[in-house]
Every structure is written in C-alpha cells, then in structure tokens.
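Trainee: Sharing a sequence plus its predicted fold:
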Amino acid sequence: MSYEFPVDYSKVREFARAVKSDHAAHQGAEPVIPPTMLTSARMIWEPKDQSGFVALGFDMSRILHGEEEYVFHGPLPRSGQVLTCETKIINRYEKPGKRGGQMRFATMVTEFRDESGSLVAEQNSTIVETARPPKAEEEQA
C-alpha cells in the first residue's frame, strides 16, 4: 500500500529551521528538502494501518533506532512535488541481548517516487526491539 507525501514549502522551511540549516537550498520559492526530512514523511503522513511499525508487531516501549540511511537517485525533492511512498519490511532476525533475552531486529525500506513514478529516494531503517523495557529512573538509582 502507498500514501502521498506533499512536499510543502512551509514544512520544508520549518524542518530546515528545526535542524538549524541555513543553507540557501532550503530557502527561496521552491526549496529542496533537507535529506532527513524523509523521516518526517513516514512519521507524519504514513497512515497508521500501513505503518511498518504496526506490521512488525514490536512493542513500541522497547523500540530503539538502530540505523538510518538515505539514498537519493537524483536531485533532492523540492516543494511543490507530491511523492508517493511505500514501506516494505525486507529483513527480520533475532539476536541474544547482552542483558538477557532475545532482541528482535527489522530492516524497513521506504521508497519515494515522483509524479512520473521514478524512484527519487529510499530510506533504509533498522529497528530494534529490546528484550524488555528500560527500567524506570527510580529503579536504576
């Protein structure tokens, strides 16, 4: 299943300010996105029922962000474009945790395509579910 990510001028500028980028490419009438803005696309625009996180069935209280990689297949997307996004789970595996229990890992790839259907970018994410939730601060003291 896919969803649309409208690359909005004001959101590009807002994201650039949030990551403290004053690069000229993120300004002007048709700013290009800061590369890591693709994460916001998945977190904000992806319908919950299509979320790779939901499909994994991981306990969100035990999730760690393992790795993130962005691959661009041409110029960065710019405001005014509408990208079509689709997330796929491409790998799942388990490893023993250092503090006991099994840790579960998953690799998800989100493809971003332009209006013509051309692949513009890919976001590769490694998600980790720890064996148990972190201890509360008072328990750690």
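Mentor: Right, received. Where do you want to start? Since the model is a prediction, treat every value here as computed from it, not as a measurement. Residues are numbered from 1 along each chain as shown.
Trainee: From now on I want contacts and neighbour counts done on CA atoms only, so please keep to that.
Mentor: OK.
Trainee: Need the residues that contact the lengthiest helix in the chain.
Mentor: The helix that spans the most residues within the chain, counting by DSSP state H, is helix 9-18. Contacts to helix 9-18, defined as C-alpha atoms under 8 Å, 6 or more residues apart in numbering, come from residues 22, 26-27, 29-34, 37, 79-80.
Trainee: try 7 Å
Mentor: Residues from elsewhere that reach helix 9-18, judged by C-alpha atoms under 7 Å, 6 or more residues apart in numbering: 26-27, 30-31, 33-34, 37, 79-80.
Trainee: Repeat that for stretch 95-110.
Mentor: By C-alpha under 7 Å, 6+ apart, stretch 95-110 touches 85-94, 122-131.
Trainee: dropping in the other structure now:
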Amino acid sequence: MDLDKSMIGIASEPYSAVVEQEHVAQFAQAIGDDNPVYVNEAYAKTTAYKGTTVPPTFLVALGSNAKFPLKLDFKRMLHGEQEFIYHHPVRIGDKLDCTMTVTDVYDRVGKSGTMQFLVLDTNMTTADGALVAVSRNTIIYRQAQKEAK
C-alpha cells in the first residue's frame, strides 16, 4: 500500500487508557529519569504541577492500544519524529479517551528516492471531552522493494 492524501482523517476506534502509578514509575525508571514529581505526591504538590504527573514522553506508552484501520507494511516504516503537545498535566489515575487519526500525508525526495511521510495524531481527552494532550508521530514510509526476477 502506498500512502495518499485520501487517508487524511482516517481514525482508529476510540480506546481508553488509565494512567497507573506503577506504569509511570516503571516508565520513568526505564528512561533513567528519577524526578520525584512522577512518584512522590507530597513533593509534587510543592511544584508548579501541584501533584504527580508523567514524564513528558510517557504518552507514547498509551498509543499502543489503538486499533487502526490502515494495513501498513511494517517493514517499510521508520520512526521519523515524535512530538507531545500538552494542554493540561496528565495525572496518576487519569482515564484518557484516545483516538489516533491520520492528520497529514506528504512526500519528500531524498538521496534514495521519494519517501512518504504519514503523520498520526493521538488526541487524549478527559471523560467530559477536554483535550489533555496530543501525541504526534511522524512515520517515514519507504518505497516498496521491487521483487527480484
């Protein structure tokens, strides 16, 4: 499958993710970030966050539950870029309703030929619909390999 602009707007089934203390602590340990704002509520209340929050890149761990309707060839995919746009701090115990959507498709010519780019935004909202954060993932989709004869 090649990518084209008609894919913009295609979305995953909505799914929910609960931000659990143990998961946040494990994530922080895995990335080597021992900031107490992620695990120590008493300390975190004295900060600008006014409570425990998650490491900035934690949202990537919440995107793996998406059931996405596009059938992409994983062998052609490279991770291009990841961006996190926060509107509110994400808190331990938050239940986030998530939907992943194709927001852009474009081509760029590089040394090895034309590459396609797929931009996926995962919007994360509260139960009342308030946007908490967007996890934006840009995937580089390489050209299909020609079969040898």
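Mentor: Okay, I see it. Model, not experiment: these values are computed from the prediction.
Trainee: TM-score of the superposition?
Mentor: With the length set by TM-score structural alignment, normalised by the length of the first structure, the two chains reach a TM-score of 0.79; 124 aligned residues with a C-alpha RMSD of 1.8 Å.
Trainee: Isn't Thr84 of the first structure up against Phe112?
Mentor: Yes: if you go by C-alpha atoms under 7 Å, Thr84 of the first structure and Phe112 touch, sitting 5.6 Å apart.
Trainee: So the two - more neighbours on which side?
Mentor: Phe112 (26 against 21; other C-alpha atoms under 10 Å).
Trainee: That one pairs with which position in the second structure?
Mentor: Under the alignment (TM-score structural alignment), Phe112 of the first structure maps onto Met124 of the second structure.
Trainee: Spatially, what comes nearest to that match if we skip its sequence neighbours?
Mentor: Using C-alpha to C-alpha, 6 or more residues apart in numbering and skipping residues adjacent in sequence, the residue nearest Met124 of the second structure is Cys98, 4.6 Å away.
Trainee: Please report the number of neighbouring residues for Arg91 of the second structure.
Mentor: Arg91 of the second structure: 18 surrounding residues under other C-alpha under 10 Å.
Trainee: ok, and the closest non-adjacent residue to it?
Mentor: Thr53 (4.7 Å).
Trainee: Could you find the counterpart of that neighbour in the first structure?
Mentor: So, by TM-score structural alignment, Thr53 of the second structure is matched to Val32.
Trainee: returning to that earlier point: filter the contacts of stretch 95-110 of the first structure down to the buried ones.
Mentor: Taking 16 or more other C-alpha atoms under 10 Å as the criterion, what is buried in these is 85-89, 122-131.
Trainee: In strands only, show me the residues you listed.
Mentor: 85-89, 122-129 (DSSP state E).
Trainee: okay, those in JSON lines with distance to Val7 of the first structure next?
Mentor: As requested, these are exported to JSON lines (distance: C-alpha to C-alpha, whole Å):
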{"residue": "Cys85", "distance to Val7 of the first structure": "12"}
{"residue": "Glu86", "distance to Val7 of the first structure": "16"}
{"residue": "Thr87", "distance to Val7 of the first structure": "18"}
{"residue": "Lys88", "distance to Val7 of the first structure": "21"}
{"residue": "Ile89", "distance to Val7 of the first structure": "24"}
{"residue": "Glu122", "distance to Val7 of the first structure": "16"}
{"residue": "Gln123", "distance to Val7 of the first structure": "16"}
{"residue": "Asn124", "distance to Val7 of the first structure": "20"}
{"residue": "Ser125", "distance to Val7 of the first structure": "21"}
{"residue": "Thr126", "distance to Val7 of the first structure": "25"}
{"residue": "Ile127", "distance to Val7 of the first structure": "25"}
{"residue": "Val128", "distance to Val7 of the first structure": "29"}
{"residue": "Glu129", "distance to Val7 of the first structure": "31"}
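Trainee: Perfect, I'm done here.
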